[in-house]
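Chemist: have a look at this prediction, sequence included:
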Amino acid sequence: MEIVITTNLKRGQVGMKKYKLTDNISFLASVMRQASKASFVFVLLRIPLEVIIPYIGIWFPNLIVRAIGESVNRTHLFTQAAILGGLLVVLSLVNQYGKGIVSAESAYVRMKLTDMLNDHLMDCSYDMLGDKKVMQSLSQASQRIWSNTGFLVNAGENTVAFFSAVAGVVVYLAVLSKLPFWVILLLIAATVVSFLTSGFGEKIRQKRNDYFGENVSRLLELSSEMSDAAKGKDVRLYQMHPWVNHYYNIYNKKLNREYGHIAKWNFISDSIGTVLSFAADAVVYLCLTAFAMQGKITIAEYVLYIGAATGFTAWVRQVTGLLQRVWKVNGDLSCVRTFLDTDSREEEQGQSIPSGGWVCAADVLKKGDPCEVEFDRVSYRYPNNEKDTLKELSFKIKAGEKIGLVGMNGAGKSTLIKLLCGLIRPTSGHIRINGVDITSMERTECYKLFSTVFQDLHIFPVSIKDNIVWDGQVDEAYFAQCLEQADLAEWVSSLKEKENTKLVQELEEGAVNLSGGQSQKLLLARALYKNAPILLLDEPTAALDPIAESNIYEKYNQLSAHKTSIFISHRLASTRFCDRIFLMEDGRIAEEGTHEELLKKAGSYAKMFEVQRQYYV
């Protein structure tokens, strides 16, 4: 029986590809092998062992009964029994040891799948983070991986259990093959019907995957509203928790209703399988007893067939019991692969590897350091938007020049920065660094050219040193110099754990939280340590007062000597030290010049500066 799941490959499109159950099993096997080769080897080894060990068990009584009936020599009988018993002990020990390995490493598969999601997310262009359907696909995949009720909780053990049960059904059916054909046909029919009726509920769940994903995402978002420190202030001061609880209960009831529907059909599936199993058992036992009484089979054969029939039934029950999990993991893996098969932005635009191969950052720097930057008729439109955010934008920045980028919210300043450093690609036009088009560079190589500080300050819950140095290769002397230049050295030295002090108190016991100014200095130290040829500051001081912001920008100015730099700010006075200032309006550069030149023009820049001076000067 072929089970297929329709999935989403292109952004915002559904039903582009179908995953077979066999393909998902092959995919899971590959993941298990990558997650732990030792565990994977024992999974493969234990599948036959799980069948062989009980198989020896049903032959043992047959051997004894036959020996008694045929008056076999005791020594010969004891020798056979000892060999079988010793083999059984050895195989059982190996199986038990393998079970310990597989169980101990059970989390590795889920961790590997999560790594694959993260790797693919990092391989996708930045603008995909704003695509609701793509992010919902990622959220659903993560939820499926870390659900504690599915196949993936212990993928190794469940794989052994399922495939050993399938093998057991085949082997034990072969043992019973000497029975009348109609008895075999009855057992096969009961098995097939159990297979076809298994997992009704999980099949319904797969068809309703989008519905479940949307409502689970809503529940998680509402839960975060209550626990998030920033949002929690409004929730408490405005007494919004009854409103949050109201919608939480609505979505929860919808999910519970669906889960109840799934549980009902799973119960029906289980009941059908159980009834068929008991009915087949009863018929087989009656037949075997009648055959033995009629002398058609010996007592030894009767003992063997009874054991085989009992074992066959146990294997069938194990298969049908696990089929629900198999159907569920089929849906889970299809959900994971849906995200993994989502095309990146460049692939959708049909970009291919340049004929001369990818250009490295080192090749760009050979043409000059600091770097020259050029935008040549660059336009950019965000996915699902009807208008371009940037429109035919053209300018050149000389090597080592400092540019101030100012303008109202929505003018396109942040979009320009994202385009320049390769987070997103132009809809049309060309961006060149030292004459090299950045589309001829892989994203990771392009990133090497930039030290950046963005307006959303994110401090990670690791040590101060790890927040600054990410590649693990620490130049201690240069690290100390960066702390000194960022005015952090004295504060860091006053801490008990020095640069190894953990940050983000809410997540790490004994950690410290940084003030806004300290966060700015930490990110300055990170940018200094990277020491890239182009420095980009995208309103990192928006939350600071004007004086503090001006001081921070002056600090960046002092430390960015011999670097091409772009400074973005709402406050025009903060960028007056720049060589040139670009005023952006509606996706274009409306005015350009030094601070003094722009004031003399008495245009939009001068008017904005005059308005701001009343508040900040």
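Modeler: Great, that's in hand.

Chemist: all contacts plus neighbour counts: C-alpha atoms, from now on.
Modeler: Fine.

Chemist: so which elements touch the lengthiest helix in the chain?
Modeler: Longest helix of the chain, by residue count under DSSP state H: helix 241-293. Helices and strands touching helix 241-293, by 3 or more CA pairs under 8 Å, 6 or more residues apart in numbering; DSSP states H and E, are helix 181-196, helix 200-207, helix 209-227, helix 299-340.

Chemist: mind checking which of those is nearest Lys496?
Modeler: Nearest to Lys496 among the helices and strands packed on helix 241-293 is helix 209-227; the distance by CA to CA comes to 30.1 Å.

Chemist: between the closest one and helix 200-207, how many degrees?
Modeler: Between the axes of helix 209-227 and helix 200-207, defined by axes from the mean of the first three to the mean of the last three CA atoms, to 10 degrees, the angle is 80 degrees.

Chemist: from the chain's centre, how far out does the longest helix of the chain sit?
Modeler: Distance, stretch centre to chain centre, for helix 241-293: 31 Å (CA atoms, centre = their mean, to the nearest Å).

Chemist: can you give me the distance of the spatially most central residue of the chain to Phe212?
Modeler: By CA atoms, centre = their mean, the chain has its centre lying nearest to Leu117, at 2.9 Å. From Leu117 over to Phe212 the distance is 20 Å, taken as CA to CA, to the nearest Å.

Chemist: from Phe40, how far out is Val109?
Modeler: Distance from Val109 to Phe40, by CA to CA: 10 Å.

Chemist: quick one: common contacting residues for these two?
Modeler: Residues touching both Val109 and Phe40 by CA atoms under 8 Å, 6 or more residues apart in numbering: Met32.

Chemist: three-state assignment of the residue with the largest distance to the centre of the chain?
Modeler: Residue farthest from the centre of the chain, counting by CA atoms, centre = their mean, is Ser71 at 65.7 Å. Ser71 falls in the coil class when you classify it by DSSP: H, G, I helix; E, B strand; the rest coil.

Chemist: next one: Lys18
Modeler: Applying three-state DSSP: Lys18 is strand.

Chemist: burial check on the closest residue to it other than its chain neighbours, number of neighbours?
Modeler: With CA to CA, 6 or more residues apart in numbering as the criterion, Lys18 has its nearest non-adjacent residue at 4.8 Å, and that residue is Thr6. By other CA atoms under 10 Å, the residues close to Thr6 number 18.

Chemist: which helix or strand contains Thr6?
Modeler: Assessed by DSSP states H and E, Thr6 sits inside strand 4-7.

Chemist: helices and strands around that strand, which ones?
Modeler: Looks like strand 4-7 contacts strand 17-20, helix 299-340 (3+ CA pairs under 8 Å, 6+ apart).

Chemist: okay, one more to line up with it:
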Amino acid sequence: MKMTIKQRYKITFRGYRILGKYCPGLIGFKIIGSIIESISPFINIWVSAQIINVIANDKSINKLFMYVLLAVITNFIFAIIKNVVDRISGVKEASMWDCFSKIFCDKQMSVDFVDLENVEYQHLKQKAEENLFMFGNGLAQLVWDTPGMINVIVSILASTALSISLFLADSSIKWLNSPAWILVVFLLIVIEGYILDKSKKKEQVIFSKWSDGSVWFNRAFDFYGQNLDLDLQRAKDVRIYRQDKIAENEINKMIIHNMREDGLITKMSYYQGISSFSAGVINALCYLFIVLKTYFGAFPVGNMVQYVGTLVKMTENFGNLTSALAENKIYCQHLQKLYEFLDMSGQDVAEHKTKLFDSMNNPIKKELHIEFRNVSFKYPGSDIYVLKNVSAKFDEGNKYAIVGQNGSGKTTFVKLLCRLYEPTEGEILLNGYNINEFDFKEYLRYLAVVFQDFQLFSFGIGQNVAAGIDYDPEKVELSIRKAGISDRVKNMPEGLETCLYRDFSENGVEISGGEAQKIALARAIYKNAPLMILDEPTSALDPIAEAEVYSSFDNIANSLITIYISHRLSSCKFCDVVTVFDKGMIVQRGAHNDLLLDVEGKYYELWNAQAKYYHTKHKKSLRKE
């Protein structure tokens, strides 16, 4: 799709607004540095011309000294300013990539959670990241090309100002004084710009072919050349199954493929050579015109130096202007891909719902009641319901178990309750009010969740448990004691300040999956929220550690309502109400013992399947002994 100048203007200045937000000051310092860099050569050209004229004509020592001093002082001041500006912009540019990452982080946090799992969202995100980080296109190109554009504009204006007298000065040859020479020189400059533009377009077509192949190459090489060998999670399989041999074979294929692409680079060089040759010819013609006017007495020899320098600069910069406009078209196309990603999806539910309740006004005082009322859910663009007509109440003071086979809808149920998803149909009520009527951040205060795929971070133990920079040490210690990991933490080198993992600290501690799960459980306990949701909280624990957690379950689950999700049905004995999911629907609900009486029910089937497994496993263990 062809872009108009107006569209390119909007795209470019939106890019500047994004840079102003995420990289404040970077473009401003780049522009200041470019203006200084652009003006300096013309000051030197003008001063040099004046010095030559003084030497060749009146030979005034005072004038000569004045011009030399002017040149020295001007260059000294400009050099100091330029050095300061370059240092500042250099520091800002060095952190530019981290700032760009923040763009994606902010987008990730602003969209509906369900969109994060959307294939189209992931595809657009990948394309935007590849354009930005793999080739430096889009925003980075805008940063790098802005000084060039400023240089072109300033240089053309300065060249025009210093060249006007070339056409006004009369020589002894009348035909050299014709105003038509202004048009001739201008046409030569336009022709050079046209040739450069055509060469640039041809070069860009080839570059697009080359970059399309390079995206695949870089992505594949990143996996086979780095991730496969360096990722510790894959290390065991790589060694045992010698997957490094597969990687080596794939890398050799890619290298051969990439060598074939070298011909495209040669073609790009060919078009660069054409534009350079044409620029040389046009500069020579302009130089001849100036020499003739000088020879026939239109102006002193010093002025010839000024005009040669300025016309060469003008020709060069008109060509650069064409090139800059062509580059602008290129990075506008890449910026469009970034904008497609940034403009995708609505804002998070936290942003686009009317809030009736916040921290100053909420209906939760003493009691807590949650109700799913005819809730159904299907993913956007899908006709298949993951949950269908789910209705259930959860009252204060009770512990609830959610059970069911994989894919029965348990995790979706949790995500709906956490407002990561919104119901397709029906509503979820908190004390009689739709949960979307609450301020999102305020609503999250009521929840303490341990997800099945929970994440800990490379911070200190205390910060991980408190989920914040500042924390109450006594409260953290109480939480880790309830979670059953107090002894392990006490033996760590820096206690609660011990950093998990070694991403940022050489003294960081690597922990097992079970230990990590207990710390995640301590984090939920520390929050002391009215509603606690535990999604497979003992899946990484051994049977003894799991039994310890169950035995202290009343102490751990100190929230008003606790919802426990597990594949291990032995946990249901500790809960007041068991809710059984099957194929996206609630098929049974009641106490553990009552549900076992229904021999035709799903819960009886699940319970006996697991009991049979453990019984068989116990028999095998006895035989071995």
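Modeler: Great, that's in hand. Because the structure is predicted, anything quoted here is derived from the model rather than measured.

Chemist: superposing both, give me the TM-score.
Modeler: After superposition, the two chains reach a TM-score (TM-score structural alignment, normalised by the length of structure 1) of 0.86; 598 aligned residues with a CA RMSD of 3.3 Å.

Chemist: circling back: could I get the buried residue list for the strand holding Thr6 of structure 1?
Modeler: Residues 4-7 are the ones in strand 4-7 of structure 1 that count as buried (16 or more other CA atoms under 10 Å).

Chemist: ok, now stretch 399-416 of structure 2?
Modeler: For stretch 399-416 of structure 2, by 16+ other CA under 10 Å, it's 399-404, 408-414, 416.

Chemist: so that stretch corresponds to what in structure 1?
Modeler: Per TM-score structural alignment, the counterpart of stretch 399-416 of structure 2 in structure 1 is residues 402-419.

Chemist: and the matching stretch, end to end?
Modeler: Across stretch 402-419 of structure 1, first to last residue, CA to CA, it's 18 Å.

Chemist: repeat for stretch 476-492 of structure 2
Modeler: 15 Å.

Chemist: hmm, who's touching it?
Modeler: By CA under 8 Å, 6+ apart, stretch 476-492 of structure 2 touches 462, 465-466, 495-496, 498, 509, 515, 518-519, 521-523, 525-526, 548-549, 552, 555-556.

Chemist: what range in structure 1 does it sit on?
Modeler: The aligned range for stretch 476-492 of structure 2 is 479-495, by TM-score structural alignment.

Chemist: need the contact list for the spatially closest residue to Asp598 of structure 2 that is not a sequence neighbour.
Modeler: Leaving out its chain neighbours, the residue that sits closest to Asp598 of structure 2 by CA to CA, 6+ apart is Tyr604, at 6.6 Å. For Tyr604 of structure 2, the contact set (CA under 8 Å, 6+ apart) comprises 595-598.

Chemist: could the residues you listed go into JSON lines alongside neighbour count and distance to Lys267 of structure 2?
Modeler: Output for the contacts of Tyr604 of structure 2, formatted as JSON lines (neighbours: other CA atoms under 10 Å; distance: CA to CA, whole Å):
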{"residue": "Leu595", "neighbour count": "21", "distance to Lys267 of structure 2": "75"}
{"residue": "Leu596", "neighbour count": "18", "distance to Lys267 of structure 2": "76"}
{"residue": "Leu597", "neighbour count": "11", "distance to Lys267 of structure 2": "79"}
{"residue": "Asp598", "neighbour count": "13", "distance to Lys267 of structure 2": "77"}
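
Chemist: contacting residues around the match of stretch 399-416 of structure 2?
Modeler: Contacts of stretch 402-419 of structure 1 (CA under 8 Å, 6+ apart): 389-390, 397, 424-426, 536, 538, 564-572, 575-576, 578-588.

Chemist: go again using 7 Å as the cut-off
Modeler: Contacts of stretch 402-419 of structure 1 with the rest of the structure, by CA atoms under 7 Å, 6 or more residues apart in numbering, involve 389-390, 424-426, 538, 564-570, 572, 575, 578-587.

Chemist: report the buried members of those residues.
Modeler: Counted by 16+ other CA under 10 Å, these give 389-390, 424-426, 538, 564-570, 572, 575, 578, 580-587 as buried.

Chemist: what about these, which are in strands?
Modeler: 390, 538, 564-568, 580-585 (DSSP state E).

Chemist: show me the helices in the stretch 301-450 of structure 1, by range?
Modeler: 345-348, 361-366, 413-420, 443-447 (DSSP state H, counting those that start in this stretch).

Chemist: need those in a markdown table with distance to Ile53 of structure 1, can you?
Modeler: Conversion of these to a markdown table gives the following (distance: least, CA to CA, whole Å):
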| stretch | distance to Ile53 of structure 1 |
| --- | --- |
| helix 345-348 | 52 |
| helix 361-366 | 60 |
| helix 413-420 | 62 |
| helix 443-447 | 53 |
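
Chemist: the ones you listed: which one's closest to Met240 of structure 1?
Modeler: helix 413-420 (33.0 Å).

Chemist: and the angle from that closest one to strand 564-568?
Modeler: 150 degrees.

Chemist: quick one: helix 413-420 of structure 1 to strand 580-585, angle?
Modeler: Using the same axes, to 10 degrees, helix 413-420 of structure 1 lies at 120 degrees relative to strand 580-585.

Chemist: what's the mean distance for helix 413-420 of structure 1 versus structure 2?
Modeler: Superposing on structure 2 and averaging over aligned pairs (mean CA distance after the TM-score superposition for structure 1), helix 413-420 of structure 1 comes out at 0.5 Å.

Chemist: Tyr302 of structure 1 versus the counterpart of Phe296 of structure 2 in structure 1, what's the distance?
Modeler: When structure 1 is aligned by TM-score structural alignment, the residue opposite Phe296 of structure 2 is Gln294. Gln294 of structure 1 sits 12 Å away from Tyr302 of structure 1, going by CA to CA.
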